[in-house]
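[1] let's see this in three dimensions:
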Amino acid sequence: MTTCASVARTHRVLRAGGALLGAAALAGSLAGCGAGWERPAPSTTVVTVTRGQPAPTPAPDPAPAAETSLEDLLAALEVPAGVQVVLSDGVHHASTPTTQQGPAWSTIKVPLAMAALDAGVIGADNAALRQAITLSDNDAAMQLWEALGAGPVAASAVGAIAEVGVPAERLRPEFSPFGQTQWPLEQQADFATTLPCRGGVVYDLMGQIDPSQSWGLGLIPGAHFKGGWGPDPDGTYLVRQFGTLPTAGGVLGVAIATRGSFAEGTQTLSTTASALQQALAATPVPAARDCHAPA
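    Next up is the predicted model:
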């Protein structure tokens, strides 16, 4: 195929050689290229930009609810008559002028179990350890006491954990020496806040209390607790519990106690725990102590 470019090259060759033969024919071919032989016009790309509507400005996050002090929370807490509630750091509420103090009863089994583990006289899988905490078994607790050496040796070991004086001998013949320890609720609540850090397997077991004893604080999901109960000399029962409650900021130590019959006491503490749970859920409180916060 003969193109306009090839015709032009041939024309230049003939002129260079001085040949005139075929010039007329070439002239005709070049004339045929004429105006039809043009460089292609440069291409043009058109870009169309469509501008959408601007994104709406997001609404600001609602301001967080103001924190309520533990004192104010407890002041507004509606609990049955005769109950005392103590939160960590000494904040307390009593519905009667009389504070509900008295023997620790089975709540002392927590530092007793910790002392036995610390002394190395039992292992973490010890059956008596589990029974003493989850079932509040008195015979199992006595095994731990005797494993520590009983008497002054055991009393000193348990007292060092709880930071309280523990009797070395029986004060009431029908009850254990350690169960008669005077352990104030304020001290118990503060002691409870240290348990996630130092309680180890004992603290874990406090989260596995038998359902038959899961009244009171046991009604609150995530609570780790231990209960204790027993009669005063006049037959009135002191019913008490202590432990930790989960909050957004960490654990909150709590101790509660009341007096009456055993059945009345458990019902009163259950009502109290439910009120406390609702108050903590509805009212932001200051960040509680946790294992990473200083004591």
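[2] please count neighbours and contacts with C-alpha atoms only from this point.
    Noted.
[3] and residue 122, which of the three is it?
    Residue 122 falls in the coil class when you classify it by DSSP: H, G, I helix; E, B strand; the rest coil.
[4] that one contacts residue 116, correct?
    Yes: between residue 122 and residue 116 there is a contact at 6.2 Å, judged by CA atoms under 8 Å.
[5] what do those two both touch?
    Shared contacts of residue 122 and residue 116, defined by CA atoms under 8 Å, 6 or more residues apart in numbering, are found at 144, 147.
[6] which stretches in the protein count as helices?
    Under the criterion DSSP state H, the chain contains helices at 4-17, 23-33, 70-75, 109-119, 127-134, 138-147, 151-162, 185-198, 200-206, 262-282.
[7] more crowded one of residue 122 and residue 116?
    residue 116 (24 against 18; other CA atoms under 10 Å).
[8] OK, contacts around the more buried one?
    Taking CA under 8 Å, 6+ apart as the test, what residue 116 contacts is 122, 144-145, 147-148.
[9] can you put those in a markdown table and add distance to residue 24?
    Converted to a markdown table, the contacts of residue 116 look like this (distance: CA to CA, whole Å):
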| residue | distance to residue 24 |
| --- | --- |
| 122 | 123 |
| 144 | 128 |
| 145 | 131 |
| 147 | 130 |
| 148 | 130 |
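[10] and the closest residue to residue 117 other than its chain neighbours, how many residues sit next to it?
    Distances taken as CA to CA, 6 or more residues apart in numbering put residue 123 closest to residue 117, at 6.5 Å, once the chain neighbours are dropped. Neighbourhood size, residue 123 [other CA under 10 Å]: 13.
[11] over to residue 24?
    Residue 24: 10 neighbours (other CA under 10 Å).
[12] residue 23 too?
    Count around residue 23 with other CA under 10 Å applied: 13.
[13] what's the neighbour count on the closest residue to residue 169 other than its chain neighbours?
    Take residue 169 and drop its neighbours on the chain: the residue closest to it by CA to CA, 6+ apart is residue 177, 5.1 Å away. Residue 177 is flanked by 21 other residues according to other CA under 10 Å.
[14] residue 224 and residue 252 touch, don't they?
    No: taking CA under 8 Å as the definition, residue 224 is not a contact partner of residue 252, at 10.5 Å.
[15] what touches both of these two?
    244-245.
[16] residue 23 and residue 262, how far apart?
    132 Å (CA to CA, to the nearest Å).
[17] same question, residue 14
    130 Å.
[18] likewise for residue 149?
    Distance from residue 149 to residue 262, by CA to CA: 32 Å.
[19] and for comparison, fold this next one:
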Amino acid sequence: MKRIVGLTAVVTACAVLFGAATAGASPTWWPKQLPPLPPQIAQLFEPPVPMEKKLAKSFAALQKSMRKSLPGQLGLAIAPVGSDAPISMGNLETGRAWSTLKVPVSLAAERNSGVRIAAKEDKAIVFSDNDAAGDLWGSLGGGASSVQAVTNVLREGHDISTRVSSEADDPPSYPGYTMWSLADQARFAAHLPCLPDAEHVIRLMSSVAANQQWGIAKQVTRHGAVTAVKGGWGPGTGFSSAFLVRQLGVISTNAGQVAVSMAAVPKSNSFSDGTRMLNKIGAWLNRNLASLPTGRC
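    Presented below is the predicted three-dimensional model:
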């Protein structure tokens, strides 16, 4: 209403200033070029900057500010829960899943074996225990059976691209070598709260141990936010022995939920530097929490 009233005032002022033409006549003194509108008036006619562009510009500034203190590559993808449209930022787009793949593995195993594997789920998610994850993988039958079961969970979560590594590609164990892009992971995380039987896995993600208390788990606290996360780390790809640290998460606020997938490849190849970089992203998300796109199942 204020904008409409302001526009009406501008039109009225112009009519008074330059005179309204009468029927069959036109003013002879009309200026060749109108003076520029005052800034307060001009902004009424400017299209609003999309929030996605504002976030991308702000994230680029964050990345630039970290070049000296924490050099390396950063990537972030966010998506409203229930959405298939992640927003991607940064210059790192994909990498090995490492322990973040324990989320779909745990959900697939829980559906297959029920309460019999509850203790293994706890270790695999809360403590990121690889032996427990291997047992969950084995409970699905191993080999092609396990690949198919976990792939089914990913597809149910609207990730239609990720190819789960098989035992032909890796040693016969939990396949953390799987390549998982940040956009695909954010899309899956955006549907995770909506999947049947996912409540237990998300509850475990909400109480991870100290070895995963970084990123959004450590930094996101505004607006009564509650976080559920799963971290992953290990040698990366595309770099010589580069170390990748990543985190899958869901942030819940009164406004709704947003899925997060973020990763860092520190130039130092240090796990601690990787978590520090993700802490920076977590703090940025915390500052921009009110502007993040949210949704619900």
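[20] re the thing from before, who are the contact partners of the residue nearest to residue 169 of structure 1?
    Counted by CA under 8 Å, 6+ apart, residue 177 of structure 1 has contacts 166-171.
[21] mind listing what residue 71 of structure 1 touches?
    Here residue 71 of structure 1 is in contact with 91-92 (CA under 8 Å, 6+ apart).
[22] wouldn't residue 103 of structure 1 be in contact with residue 183 here?
    Yes: in this structure residue 103 of structure 1 lies within contact range of residue 183 using CA under 8 Å: 6.6 Å.
[23] map residue 7 of structure 1 onto structure 2.
    Aligned by TM-score structural alignment, residue 7 of structure 1 pairs with nothing in structure 2.
[24] quick one: the residue mapped onto the residue nearest to residue 117 of structure 1 from structure 2 from residue 199 of structure 2, how far?
    Under the alignment defined by TM-score structural alignment, residue 123 of structure 1 corresponds to residue 115 in structure 2. In this view, residue 115 of structure 2 and residue 199 of structure 2 are 13 Å apart by CA to CA.
[25] give me the neighbour count for residue 211 of structure 2.
    Neighbour tally, residue 211 of structure 2, other CA under 10 Å: 10.
[26] now it, nearest residue through space, not along the chain?
    With CA to CA, 6+ apart, the residue lying closest to residue 211 of structure 2 is residue 127, at 7.2 Å.
[27] quick one: map the one you found onto structure 1.
    So, by TM-score structural alignment, residue 127 of structure 2 is matched to residue 135.
[28] any idea how far its match lies from residue 196 of structure 1?
    21 Å.
[29] list the contacts of stretch 193-203 of structure 1.
    88, 110, 113-114, 124, 133, 224, 243-244, 251-253, 289-291, 295.
[30] would you mind measuring from residue 210 of structure 2 to residue 231 of structure 2?
    From residue 210 of structure 2 to residue 231 of structure 2 the distance is 11 Å (CA to CA).
[31] who has more neighbours, the two?
    Neighbours per residue, other CA under 10 Å: of residue 210 of structure 2 and residue 231, the larger number sits with residue 231, 32 against 11.
[32] so that one sits against residue 209, correct?
    No: contact between residue 231 of structure 2 and residue 209 fails when scored by CA under 8 Å: they sit 10.5 Å apart.
[33] tell me the contacts of the residue nearest to residue 73 of structure 2 when sequence neighbours are not counted?
    Counting by CA to CA, 6+ apart, residue 265 is the residue found nearest to residue 73 of structure 2 once chain neighbours are left out, at 5.1 Å. Listed by CA under 8 Å, 6+ apart, the contact partners of residue 265 of structure 2 are 72-74, 236, 242-245, 274.
[34] do residue 114 of structure 1 as well
    158, 161, 199, 202.
[35] repeat that for residue 219 of structure 1.
    270, 273-274.
[36] then residue 221 of structure 2?
    Residue 221 of structure 2 touches residue 286, counting by CA under 8 Å, 6+ apart.
[37] cool, and the one 10 residues further on?
    Taking CA under 8 Å, 6+ apart as the definition of contact, the neighbours of residue 231 of structure 2 are 99-100, 128, 212, 245-248.
[38] what's the spacing between it and residue 116 of structure 2?
    Counting by CA to CA, the gap from residue 231 of structure 2 to residue 116 of structure 2 is 24 Å.
[39] just the ones in strands from the contacts of residue 231 of structure 2, please.
    245-248 (DSSP state E).
[40] any chance of a markdown table for the residues you listed, columns distance to residue 289 of structure 2 and neighbour count?
    Below are those laid out as a markdown table (distance: CA to CA, whole Å; neighbours: other CA atoms under 10 Å):
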| residue | distance to residue 289 of structure 2 | neighbour count |
| --- | --- | --- |
| 245 | 22 | 31 |
| 246 | 20 | 29 |
| 247 | 17 | 28 |
| 248 | 17 | 28 |
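[41] which two from those end up farthest apart in space?
    The distance between the two most remote of these (CA to CA) is 10.7 Å, for 245 and 248.
[42] will you turn the helices of structure 1 into JSON lines that also has distance to residue 220 of structure 1?
    Formatted as JSON lines, the helices of structure 1 follow (distance: least, CA to CA, whole Å):
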{"stretch": "helix 4-17", "distance to residue 220 of structure 1": "96"}
{"stretch": "helix 23-33", "distance to residue 220 of structure 1": "98"}
{"stretch": "helix 70-75", "distance to residue 220 of structure 1": "17"}
{"stretch": "helix 109-119", "distance to residue 220 of structure 1": "19"}
{"stretch": "helix 127-134", "distance to residue 220 of structure 1": "16"}
{"stretch": "helix 138-147", "distance to residue 220 of structure 1": "25"}
{"stretch": "helix 151-162", "distance to residue 220 of structure 1": "25"}
{"stretch": "helix 185-198", "distance to residue 220 of structure 1": "16"}
{"stretch": "helix 200-206", "distance to residue 220 of structure 1": "13"}
{"stretch": "helix 262-282", "distance to residue 220 of structure 1": "7"}
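[43] among these, which is nearest residue 99 of structure 1?
    helix 185-198 (9.2 Å).
[44] quick one: that closest one to chain centroid distance?
    In terms of CA atoms, centre = their mean, to the nearest Å, the centre of helix 185-198 of structure 1 is set 17 Å apart from its chain centre.
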